[in-house]
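> Take a look and give me a structure for this.
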Amino acid sequence: MKHLPSLRDYLDALADIDDLHVIDEEVDAELEIGAIARHTTEHGGPAQLLSRIRGHRPGFRVLAAPAALSSRPGSPYARAALSLGRGADTPPLALMDGLVAAQAAAPVPPVVVPSGKCQENVLLGEDADLTRFPFPFLHQGDGGRYANTIGTFVLRSPDRRWTNWGIARAMLHDAHRMATFTGSPQHIGVIDDLWRERGERTPFALVLGAEPAVSFVSAMSLPEETDEAAFLGAYFGKPLELVRCKTVDLEVPASAEIVIEGYIDHDDRIPEGPMGEMAGYIPEAHSWLLPAYHVTAITHRNDPIMPVVCAGKPVDEDHTLIGLTHSARWTHYLREAGIPVAAAWMIPETAVHVLAVTVDADWRETTSFTSSQELSRAIGEACNAFPHGGWWITRIMVLDHDLDPTDLRDVLWGFATRSHPSDGIHVVRDTAIMHLMVCYTDEERAAGTGPTVVFDCIGDPSLRSTAFADNYPQDVQQRALALIAGGLPPAAGIA
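This is a model prediction of the structure:
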């Protein structure tokens, strides 16, 4: 495992696999950054490093599509793999296995070092001006420029027992204030509630451009009171390096590109939204009045690089980060609940609305479930009970072990041919849902509850697949592969 300790190390790794493109021409923060990010995301292009942003001093750079699907042939999850210290060609289920294993490992707390590159430049008070930075206006229909789309908020509970890293969008309001759409049950919202209940302002830090694994763990929704920094320490087998902030009692990754410090003023409410979001749509044109995040300091590296995600039609970072990390959470949770799960995969192409669950081949012999319908219902009920997880899912597909849940061909084949059109459906009523899910009614989104559908896609065990890996003896498979590998190319002049 190769731990990349900074965003710049990550960019070097992307360049090594030809998955980074540098744009030296001047780019406008008004829609052009968003358009570049959207196009390269939707068409599987390389990450885009924008070197010159109109109206901002030379040296301020933007990285578009930092963790979207890769342009590397045959390895769409190469950016995720490099971020998590694995080889670029590591398949997604293997990446998920590492995240599953780390959930059972002993935490490795971070170490606080005396200084870090994130504080090469320190702006305090009036000099901590957000408008110095090229925060983009991403979509037509957004309510404003967004200061955060993939950065990590750091909050700590008043008793100092729990430090949480989480991702939330943040809209620029003026030179010293942002509005951030957070709230319970999101963990940074839970911590903010603790401060508000005490009648105190909430200290925060917003980390932009940390080492690449930070974004993945910040999106992972680990159990309450889990320290994400210590989880990453366990994952990599060594502690992360943090530095103390300048104006708040928090620590942040030492190699980060930009850190914004401040406090949440619950009495100062400012507008936020709308914004094009992970479901792929611009919501109705209204905004919310949310507590203001007041800025007290900004620190940054020389020539800082600001990662930007333009959320929308899948697959972008909203789907790769959430899909991969939540799949690891789902797999671990369902196994702990006694479900015979081979893998659980939140399908990024569905805007992470659909969970594909494959079950162990021997579930009929090793469990007490008497039918696939009973097993599917149990999976649906377990998903509904998953704290801080079930609200992402609108549909669950329960599939046989011979199908790869990360392969859409397998998932659709299993769904279409093994799920009975009427009897293969189980509806779980009144599950927690997210307000961003436009497939629900206005009333359901306002209430935060709606139905989740479970599809029983487990086939009759007597079915015989015609697939290459299933149908042919091993010696025939090996002979066929050898013949294919040694065959003549078309240019050899076949008559």
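> Every contact and neighbour count from this point should use C-alpha atoms.
Fine.
> give me the number of residues near residue 254?
Residue 254 has 25 neighbours, counted by other Cα atoms under 10 Å.
> so it makes contact with residue 114?
No. Contact between residue 254 and residue 114 fails when scored by Cα atoms under 8 Å: they sit 9.4 Å apart.
> what residues are up against residue 437?
Contacts for residue 437 (Cα atoms under 8 Å, 6 or more residues apart in numbering) come out as 279, 445.
> Let me fix that, I meant to ask about residue 227.
By Cα under 8 Å, 6+ apart, the contact list for residue 227 reads 162-165.
> Residue 32 too?
Contact analysis of residue 32 by Cα under 8 Å, 6+ apart lists residue 138.
> What distance do you get for it to residue 140?
Here the criterion is Cα to Cα, to the nearest Å. By it, residue 32 lies 11 Å from residue 140.
> Alongside the first, I'd like the structure of this one:
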Amino acid sequence: MNARTEVRPIDDLRSYIAALEANGEIHRVKTEVDWKYELCHVSKVNEEQKGPALMYEKVKGYDIPVFTSAFTTPQRLAIALEQDPSLSMSQLSKKWMELTTKQLIKPVMVDRPPVMENQITGQDIDIEKFPVPWFYPDDGGRFFVTAGYLVTQDPDTGWTNLGTYRSQVLGRDILGSQIIKGKHGDMHMKKYQERGELMPAAAVVGCDPVLFLAASTLVSAGVDEYDIAGSLRGRPVPVFKSEVTGLTLPANAEIIAEGFIDPNELMDEGPFGEYTGYYSGNKGKDYPKPVLRIKRILHRNKPVMWSTTVGKPINDIHMIQSLNRTATLWYDLEMMKVPGIQSVYIPPEACGRFWVVVSVKQMYPGHSSHVGNAVIASTTGHYGVKGVITVDHDIEADDWDRVWWALATRFDPKRSAQIIDRGRSTPLDPGLPIEARDITSRIILDACTPYEWKNKPNEIFMDRAVLQKVSDRWNDYGFRGASPVAGMINRLTRPEVAKKAKAG
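Below is the predicted model:
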């Protein structure tokens, strides 16, 4: 780990920002920036350069700061998870998988939650009291929730769901909510609709980052994201029960807009520049959305507004989806008892969703094909994934140089490609016609040398002893700094030699 890097305990957005500050991972923009377009455009240019997280201290017309670009590097995701910032995305996802396969940790109720320091009710409710950004020129307006989630609850079981559904400002006390059909929030809403009742709901902005990460994760129905966040933290999430909605809400949130959704009240919302890099929610073309009518706004003293630019890769949303979908897919494969899995990766460049790479140590003929089919049969992989690439165990799933090499040298289109005609799609997939986005085809690209081949190609390897000599003399050759050999010696030398060296 870098000597300057500190792993600090985090329990809210403020402690995360402090941890970023301590590690030189945040830049404070002190000049005035307009919430309409400019703030997003500055953030997006910064993200394209893999720049730091940003804190806008002077937003036009407001005295509330706006925080963006929270997760656009693996280092910042690691800090948010209280993990070693030197870990790669695939390694971080493995940590996530390992933590969440242990016992889940229930939240704990607390008295005097910080988010209740201020309450806005009645005629004073106005969601535009907060510096809600307007992101892109063709967006339908300002979006309150991009880095946040909607809290809903099953009226029969009490199961609480945190769902990352965007929320457009449609009025002083009205938020549109993109609750996609089939999502857990939609399941809850259908139950209230059948009962003829309003659904309690709360839009949360600014929280412990692990709650935002958990809220955007594909978890099984009936599982509370508070429990997932608790297992990732290793301690309970502090919560409280609202006397207005009866919902269990995060105690340390910055802003909460709570109220009720009438399942039968729908309004046009959007368009919105989505994580696919294309707009969705075109009025008159897409279905209208349910709306949250706000009955109370809670916020901390001197609140911080948290937003993400969404849009084309790579930004917070793609990094989050890459991290948590990789983790949940790895978890799925572990639970399915698929043997030989070495590493898993859902790249942020693929919007953190549409493509998967899996490294497998083959043990029998057809093993790599088994892995590819298991991915698209899993809880994570069945929804929206369009392609799976399997590679042999000598290649890390997130090593793109070697993945492309495997596709070039271990792949035969006729033998190695499988096309599956029908699978569950996402309505946000711009690769499908807008009127037919329920079903997608899929492809599995098996970039593994077939296990059953008796005469396998003779791969090039370096001599381990000579590589060690090169490492020892690295500075003698005129190169500065530490030798890079240690990090690549096992990849460049014959596997059985490396295995013997490790055993010795």
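> just to revisit the earlier point, dump the contacts of residue 227 of the first structure to JSON lines, plus neighbour count and secondary structure.
Listed next are those as JSON lines, based on neighbours: other Cα atoms under 10 Å; DSSP: H, G, I helix; E, B strand; the rest coil:
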{"residue": "162", "neighbour count": "15", "secondary structure": "coil"}
{"residue": "163", "neighbour count": "20", "secondary structure": "strand"}
{"residue": "164", "neighbour count": "23", "secondary structure": "strand"}
{"residue": "165", "neighbour count": "28", "secondary structure": "strand"}
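> ok, so of the residues you listed, who is nearest residue 135 of the first structure?
Nearest to residue 135 of the first structure out of those is residue 165 (Cα to Cα; 21.4 Å).
> Please name the nearest non-neighbouring residue to residue 132 of the first structure.
residue 56 (7.0 Å; Cα to Cα, 6 or more residues apart in numbering).
> burial measure for that neighbour, as a count.
Look at residue 56 of the first structure: counted by other Cα under 10 Å, it has 15 neighbours.
> my guess is it meets residue 135, correct?
No. Contact between residue 56 of the first structure and residue 135 fails when scored by Cα under 8 Å: they sit 10.2 Å apart.
> re the thing from before, any idea what the residue nearest to residue 132 of the first structure is structurally, helix, strand or coil?
coil (DSSP: H, G, I helix; E, B strand; the rest coil).
> ok, now how distant is it from residue 311 of the first structure?
For residue 56 of the first structure, the distance to residue 311 of the first structure - Cα to Cα - is 24 Å.
> what about the strands in the stretch 151-300 of the second structure?
In the stretch 151-300 of the second structure, the segments counted as strands under DSSP state E, counting those that start in this stretch are 160-163, 167-171, 174-176, 199-205, 238-241, 248-250, 255-267, 272-273, 279-280, 289-299.
> Give the residues shared as contacts by residue 254 and residue 114 of the first structure.
Taking Cα under 8 Å, 6+ apart as the criterion, residue 254 of the first structure and residue 114 both touch residue 243.
> Setting the sequence-adjacent residues aside, check what's closest to the aligned partner of residue 238 of the first structure in the second structure.
Using TM-score structural alignment, the equivalent of residue 238 of the first structure in the second structure is residue 235. Sequence neighbours aside, residue 105 is the residue nearest to residue 235 of the second structure in space, at 6.7 Å (criterion: Cα to Cα, 6+ apart).
> Aligned against the first structure, show me the partner of that neighbour.
Matched to the first structure by TM-score structural alignment, residue 105 of the second structure sits across from residue 108.
> from what I can see, that match looks like it's in a strand, true?
No. Using three-state DSSP, the assignment for residue 108 of the first structure is coil, not a strand.
> Quick one: residues contacting it.
Shown in contact with residue 108 of the first structure (Cα under 8 Å, 6+ apart): 230-234, 237-239.
> Let's see that with 7 Å instead.
By Cα atoms under 7 Å, 6 or more residues apart in numbering, the contact set of residue 108 of the first structure is 230-231, 233-234, 238-239.
> Likewise for residue 235 of the first structure?
Contacts of residue 235 of the first structure (Cα under 7 Å, 6+ apart): residue 102.
> That one and residue 81 of the first structure: what is the separation?
Distance from residue 235 of the first structure to residue 81 of the first structure, by Cα to Cα: 13 Å.
> And residue 220 of the first structure, by the same measure?
Taken as Cα to Cα, the span from residue 220 of the first structure to residue 81 of the first structure is 15 Å.
> cool, residue 424 of the first structure as well?
36 Å.
> same deal with residue 188 of the first structure?
Distance from residue 188 of the first structure to residue 81 of the first structure, by Cα to Cα: 27 Å.
> In the contacts of residue 108 of the first structure, find the pair that's most separated.
Spatial extent of the contacts of residue 108 of the first structure (Cα to Cα) is set by the pair 231 and 238 at 10.2 Å.
> Okay, helices next: where are they in the stretch 101-250 of the second structure?
For the stretch 101-250 of the second structure, the helices defined by DSSP state H, counting those that start in this stretch cover 184-195, 209-215, 225-233.
> for the counterpart of residue 424 of the second structure in the first structure, what are its contacts?
Correspondence of residue 424 of the second structure to the first structure, assessed by TM-score structural alignment: residue 432. Residue 432 of the first structure is in contact with 390-391, 448-450, counting by Cα under 7 Å, 6+ apart.
> In the second structure, which of those residues still touch?
Contacts conserved in the second structure for the contacts of residue 432 of the first structure, using both residues aligned by TM-score structural alignment, their matches' Cα atoms under 7 Å: 390-391, 448-450.
> quick one: which of the residues you listed is nearest to residue 153 of the first structure?
Among those, residue 391 lies closest to residue 153 of the first structure (Cα to Cα), at 21.2 Å.
> Can you classify the closest one as helix, strand or coil?
helix.
> That one -> the second structure?
Under the alignment (TM-score structural alignment), residue 391 of the first structure pairs with residue 383 of the second structure.
> ok, that match touching residue 422?
No. If you go by Cα atoms under 7 Å, residue 383 of the second structure and residue 422 don't touch, sitting 11.3 Å apart.
> With neighbour numbers in mind, choose between these two.
More crowded of residue 383 of the second structure and residue 422, by other Cα under 10 Å: residue 383, with 19 against 11.
> Apart from its neighbours in sequence, what residue is nearest the more buried one?
In this structure, residue 383 of the second structure finds its nearest non-sequential neighbour in residue 424, 5.2 Å apart by Cα to Cα, 6+ apart.
> No further questions, thank you.
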